[in-house]
Every structure is written in C-alpha cells, then in structure tokens.
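Asks: let me see the structure of the following:
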Amino acid sequence: MGIDAPPDMQSAAAQACSLDPDRRFGAWPDSVKALEQAETGHRVARDLRGLNLSGLVLTFGYLGFDASAGILSEGLAMRMSLMVPAYLLALFCCGAQPRLRNATSGLAVVVLAFVIAYLGVKAGQPHLDRYMMGVGVVVGFYIILTPLRAGHCLWVGAMSCLIVTLFVLMEEGATPSAGSIVLFTAMCCLGPLAVKLRHDRLRDRAFLLAVQSREANHRLLNANEELRLLSERDPLTGLSNRRGFESRFDAAYAAALETGGALTVMMIDLDHFKAFNDRYGHPMGDECIRRVGQTLARELERAGGFAARLGGEEFIGAIHGTSKAAAHTVAQSVVRKVARLRFDAPSLPAATTTVSIGVAVARATQLSGDGLVKLADRALYEAKNTGRNRVVIHAVGETIAA
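Replies: Sure, this is the predicted structure:
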C-alpha cells in the first residue's frame, strides 16, 4: 500500500506479500480477504448492478412466451409481485455490506428460476421444455458473468436446479423427457462452476501478484528516497551536505526569482580550527563541529532558512526573503552564541571557539545563485582577514562590516 494507507491495510498488504500466489482463497488470512474485498468491492458492486438491471429487463422478456402459452395475465402478475421486487431489492443492496449484497443478488436469480419454472408448469406441454431450459440458460449465464465467487454460484445453481427438478417431477413424473430436462438444467446450472472455480483461482493469483508487485515498488521507492536523503546528509552533524544544500538552494533561488524577493547566503568558517584539533584532539574537534552546526541550524531555521556543512570546518546557510538588516542580526546572533559554547577537556582548560561569517544579500533578479555564493565567500575571506570572530555583509553595491 501507499505510505498514507491506513495501518491495518498496510499490515494486510504485508501479509499478502508473504503468501504463495497459488494459495487458495479460503486459506488466506482474514485481513488479506478484507483487503481484497476493499480493493475490488467497487468493481463487484458495479458488475452486480449491471447484472441485476439485465435481470430486471429479462423479467419482462419472457412475457412473449407467456402470451404464446396463453398465461400472459398470470405471468405478468407473478413477475410484478415476485421478480420485480426481488431485482429492485438486489439493485438497492448493491452498495450494502458484501454479505447482504451477495445474498440479495443470488436470491433474485433463485426467485427468477422459481417464477419461470412455475409458469412453465402452468403453461404445460409443449411450452414446459422451453420454460425449464430457459431457467438453465439464464442461471448458467449468471454464474459465468457474476463477479461473485464459486461458493455463491454453487448455492444459486443448486437451488435453481432443485426448483426445476421438483416442478418437472410434479408435472411429468419420472419420465425420460423429464430426465432430459433435469439433466440439461443441471448441466447449465452446475457445469459452469468448473469454469468459475478456474476463474476464481486466476483472479486470486492475479490479485496477490498485483499486491506483491505494488508493495515491492513501494519498498523500492522508499529505499531510493532513503538513499537520496543519506546522500544529501552530513553524517557528523546531521545537516545537509553540499549536495543537499545545492538541491534546497536551487529551489529557494527559483522561488525568490519568481517573486522577485531577496535571498541571503552565509558562509561560516570556524576560526583556528586546526589549532583547536591539534590541542584537544579529533574527538573534541568533531564535538565542536557538531555543536556549532546545531547552533547555526537553530538560528537559521528560526529565521526561516537552512544550513549545511560543506566539509571540514566550513558551513553554509541560506535565508529566503530576509532583508540586509535581518540577515546581519541573524549572523551576529550565530557569532555570539558560538562564542559562548564551552567544551570540557580532561586535564585542560575548557575550550572555546569562534566563527567568521561572510554574508551576501541580493535580489534573485540581480545576481545568480552561484554569484551569491561567490559574493558570500568573498565576504568570509574579508572577515577572516580583518580579525575573525566577526560578520561581513556584502550586498549588491555596498559592504557592511561588524
């Protein structure tokens, strides 16, 4: 199932994936049966509605036989009092619970068989054979065309065959002619069950294979998405890496270009990080990078931006729609909060660190994305060369240092 599917449906789909496609429907777990019912219910209801409408039309199709047999008034009364209500009830229940829907559809066919068989007896020979054989043909076509399972078709066919047999035996007794009618009806009502069973097995196999294929595709898509996220994530800090930043920055730049808004890029570098690493060791250096990254991410996210680690001790961030003054405030906040960080080291004084930040601010219509990054890099270079632990902002056409 899809990612947004209900948990019970996801569980049922997982169970369906573990089943042998050739496993009989009766041996399926209840949850998988419910899944099959949920996914095919609309189609089954639609097909049954069409069959029931056809049956309702067929109700009046036999009136020609009634007229030729001289029982038109009785035939019309029987059809209007029994067959029409049965088929209208079946049509009404097409959208009901499956058991009620299936029962009313089957009942309508059995009522049809009863009415036609009764009228055949009333018509007598030579019309009796035509009525009884008509029952067999109608029930046989129902079994072949119905979307319901062979078990349902078995009781419909058996009941219809039994009705014909009783009426024929009451009318003609145990004669060769009666035997031929009963045999023909039985072949029509029960013979198609072999085809129905085969159809059910193929349909069940197709359903399980479809679910298994769909779930395999979902797993593949999820795995690809996880790989994509991993490929865009820095494992040390949990921030985006260069690739992840480029993906998000391209989207932010496109949005700014569309609205004509401003875009801010920050380049952040830890000051004297090599000396920090040499004195306190790489584990402490990694901890320093992690905490600086967390601080940077918090400040930028609060301003509606995002941060990434480019590599080593260098970070980058972007904010969409921020003014030069607001960008300066955010960058200064990062500088202050990083300077307050403390790193405890055994047998050494608590370590501290600082960062230098270069900021570029421009409208997307004034400068390309690469141009903004290069402008921020130049501002960072200036911040490093003018004392470190500071912010330098380059806007298009002017520079602010603080």
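
Asks: okay, CA-based contacts and neighbour counts for the rest of this
Replies: Fine.

Asks: need the next SSE after the helix or strand encompassing Gly358, C-terminal direction.
Replies: Taking DSSP states H and E as the criterion, Gly358 maps to strand 355-363. With elements assigned by DSSP H and E, the helix or strand that comes after strand 355-363 is helix 369-385.

Asks: in that following helix, what's buried?
Replies: For helix 369-385, the neighbour count (16 or more other Cα atoms under 10 Å) marks 369, 372-373, 375-384 as buried.

Asks: that helix vs strand 355-363, what angle?
Replies: In terms of direction (axes from the mean of the first three to the mean of the last three Cα atoms, to 10 degrees), helix 369-385 departs from strand 355-363 by 150 degrees.

Asks: how far off centre is the helix or strand just after helix 369-385?
Replies: Following helix 369-385 in sequence order, the next helix or strand is strand 391-395 (DSSP H and E). Computed by Cα atoms, centre = their mean, to the nearest Å, the separation of strand 391-395 from the middle of its chain amounts to 48 Å.

Asks: now the second one, please; I'll put the structures next to each other:
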Amino acid sequence: MTDSNPSPVTKQSGNLFQPIFSGVLAALVGFASSFAIILQGFDAVGATQAQAASGLFALCLGMAFVGVGMSYVTKTPLSIAWSTPGAALLITTGAVQGGFPAAAGAFMVAAALVVVAGFWRPFGRAVAAIPMPLASAMLAGILFNLCLAPVRAVAELPALALPIVLAWAICLRFARIWAVPIAVVVSAIMIAISTELPANLLANPWPAPVLVMPSLNLDAVIGIALPLFVVTMASQNIPGLAVLRTNGYRPDVKPIFISTGLVSAIGTLLGGQLINLAAITAALCAGPEAHPDTTKRYIAAMTTGFVYILFALGAGVAAAFISAAPPILIEAVAGLALIGALANALVGSVADEEFRLPAILTFITAASGLTLFGIGAAFWGLIVGGALHAILKTKKAAI
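Replies: This next block holds a predicted model:
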C-alpha cells in the first residue's frame, strides 16, 4: 500500500475530446445504472423523500469534489463512485432502531473506518486480509434477493416489466455497457405511461439539502457500519485499485482512503453514505479507450466529476420520480443492474476449494434475512463463514 504514481507511462498522440467523451460516458453509465438503488437504500433505512434526495445530492457533490481534485493533483484517472453494494446492503437491512439519523450515524462510522484504513496501514492490511471468498459470498448474499426482483416484476406486472427486461437483454447482446441505462430509459417510459406522476414534478427542480443529525446506535453500527465498510472495501476500493494497476497506474492509497472517508463523513450530515473508488466505470477513464496517452486519462476522471455536479442538481427530480413509481419496477431495474455484480461475487466465492463450504454458508446466511440482536444477516454471514473456515482449518491441521 505504498504505491507511487502511474507506471509505466505511455505517451502517444490523441484527440483531447476523447477523454472528455469517456468521462461523460462513465458518468452517464454510472449514474443511470444505480441511482435507483441508492434511493431505494435510503428509503429502506427510513429516509423521507426529501432526505433521500439530499443524500443523493451529497453523494454526487462528494464524488465530484474528490474525483476532480484528486485526479488533477495526482494526474491519475481516479474515478470516484458511490457504494452501490453498500446501497444494496441498506435495502436488505431495512429500518434500524433510531430511524434515519441512526443510519446516518452508521454511515459516519463506516466513513471513519475508511479514514483509519488510510492513516493506519496495519488496519488497512487487516481489512485486506479478510478472505476474498467470504467477502464475495457476503456480497452475493446481499445481492441475491434484489436480483430476484426482475422475475417478480414480470410475474406481477408483465406488460410493464417484460419490455424492460427484453430491452436489457437485447442491449446486453449488442452494447453491454448501455444495457442498464437503456433499461432505465425503458422503465421511465413504462412508468410515465402507467403512473400518475406528481403535477409539480418539474415545478421546482433544484435540490433542497436537508440537514441530518447522525446519532450513534450500537445495532446500526454493527448491522450497517461494519458490513458497509467491508463490502465497500472489498467490492469497490480493492477492485478499483486493481483496474488502475491493470492500466499501469499505482497510486498511493493513503490520500484516496483519507479523502473519500472524510468527504463521506461530511456528506452524512446531508444524508449521504460512502463514496469510494469506482470499480465498474473505472476502466472507462483509466483504459486505452479514454486516451492512448496514459498521462492524459486523468482528464476523463475529472470530466466524470464535473458531470456529477449536473446530476447533483437533478437529485430532487430523480427522488420524486422514483417515489411516484411502482416499487416493483424500480426493484426490477435495480436487480438487472446488480446481476453482473452477483455473478462476479458468486464466482469469486466458490473459486477457492478451501473456502468453498464456508463461503456457501456465508452466502446462505447473508441471503436469509436473519436478524439477531438487531444485527442484520450480512454481518452474521461473515461471522459464521469465518468460524466454519477456522474449524475446518483446525481439523485439517490436526490430521
């Protein structure tokens, strides 16, 4: 965790508009693919429509601030995103004692843990030492029920849900990166023709930030903060670093973790959760498609940040539209957006034979919806999977 700046450096000629286009594309795909999941997550833990819009606003501004600033200072394409797996965790966890302020307190604790991981390297190494099969299995368990939503939607509202699923599948065949955004567009059309939207939907499009005073609740800290921190590190930050390293960049992780953690903590005052390194859209900014010259690709990540400022201004409209839509259709789009992540998590969870049974137990527990002592299934999944692995390892050593 002591990496330096881009290596190797490849300097080639290229069009300056190329990284700008890649940055705009990354922002469009990133936002359209998962904003509904973010809003659902806020709603699940007790946020009002105004608080959810404020949280989305805070996330977009935080991503813009860190992405533009860090990319410019380091001249590295550091794409920043919200924690989509974290939002999926919130959906499966549901409301906690103390309501949304307690959830915001858990967000702040998770953000503080990210900062600690940046400052205190032994802690960061300890987090990285969590067996990836168990972390992947926990994520798969979190995502599983959400990914059933498209099937449920087709059963409940076939006339509205089938066009969404078909559009996603067809686009997946010809232009994979646009599959979820196209599904979002089709779902918006289906919602518009079948739902009575608020008459004043566009009357006041500007965001209205809402101050949220976070409160500390032990159940929320254990049930939300710890799993949120783990899934964000395991499924966002670590893969994001892998994408950067694959493309020849080796940034120092300390300022990345500290900046994303601090800005996330500030954002909790407006209802935001964690921001982190982008994983899925990172390749759009860090790969050769952004620019043949590796020293110019940071422009793509900066562009993504600037576009997120525009999305921040539309957070209120997005929240109002999602709130008026049939929940099952929003869940269906969210499920389609998460199927790829579920597939990757399942593959990662069973690839190593040593961890296969503990990972399956982690997956089953995390997917079960189990709640003990007010603590959600994701945390218990990691605990029971780790315990089984320890038992099996002890038995093997004894033999």
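
Asks: please state their TM-score.
Replies: Scored against TM-score structural alignment, normalised by the length of structure 2, the superposed chains reach a TM-score of 0.23; 146 aligned residues with a Cα RMSD of 6.7 Å.

Asks: hang on, the earlier thing: need the buried residues of helix 369-385 of structure 1 in a markdown table with distance to Thr104 of structure 1, can you?
Replies: Formatted as a markdown table, the buried residues of helix 369-385 of structure 1 follow (distance: Cα to Cα, whole Å):
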| residue | distance to Thr104 of structure 1 |
| --- | --- |
| Gly369 | 68 |
| Leu372 | 72 |
| Val373 | 72 |
| Leu375 | 76 |
| Ala376 | 75 |
| Asp377 | 77 |
| Arg378 | 80 |
| Ala379 | 80 |
| Leu380 | 79 |
| Tyr381 | 82 |
| Glu382 | 84 |
| Ala383 | 83 |
| Lys384 | 84 |
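
Asks: what's the next secondary structure element after the host helix or strand of Ala117 of structure 1?
Replies: In this structure, Ala117 of structure 1 sits in helix 98-123 according to DSSP H and E. Following helix 98-123 of structure 1 in sequence order, the next helix or strand is helix 128-145 (DSSP H and E).

Asks: measure how far that next one is from the centre of its chain, please.
Replies: Distance of helix 128-145 of structure 1 from the chain centroid (Cα atoms, centre = their mean) equals 42 Å.

Asks: residues making contact with it?
Replies: For helix 128-145 of structure 1, the external contacting residues (Cα atoms under 8 Å, 6 or more residues apart in numbering) are 51, 109, 112-113, 116-117, 119-121, 153, 156-157, 160-161, 164, 181, 184-193, 195-196.

Asks: in the helix holding Ala117 of structure 1, which residues are buried?
Replies: In helix 98-123 of structure 1, counting by 16+ other Cα under 10 Å, buried: 98, 101-102, 104-123.

Asks: what does stretch 113-120 of structure 2 give?
Replies: Neighbour-count burial for stretch 113-120 of structure 2 flags 113-119 (criterion: 16+ other Cα under 10 Å).

Asks: for Ser71 of structure 2, helix, strand, or coil?
Replies: Using DSSP: H, G, I helix; E, B strand; the rest coil, the structure places Ser71 of structure 2 in helix.

Asks: elements contacting the lengthiest helix in structure 2?
Replies: For structure 2, the longest helix by residue count, based on DSSP state H, is helix 17-44. Secondary-structure packing of helix 17-44 of structure 2 (3 or more Cα pairs under 8 Å, 6 or more residues apart in numbering; DSSP states H and E): helix 49-74, helix 84-93, helix 179-194, helix 282-286, helix 298-313, helix 315-324, helix 327-350.

Asks: so which bits of the helix or strand harbouring Thr260 of structure 2 are buried?
Replies: Element membership of Thr260 of structure 2, judged by DSSP H and E, is helix 253-267. Neighbour-count burial for helix 253-267 of structure 2 flags 253-254, 256-267 (criterion: 16+ other Cα under 10 Å).

Asks: tell me which other helices or strands that helix touches.
Replies: When contacts are defined as 3+ Cα pairs under 8 Å, 6+ apart, helix 253-267 of structure 2 packs onto helix 49-74, helix 99-119, strand 275-277.

Asks: tally up the residues packed near Arg302 of structure 1, please.
Replies: 11 (other Cα atoms under 10 Å).

Asks: ugh, wrong one, Thr394 of structure 2
Replies: Counted with other Cα under 10 Å, the neighbours of Thr394 of structure 2 add up to 11.
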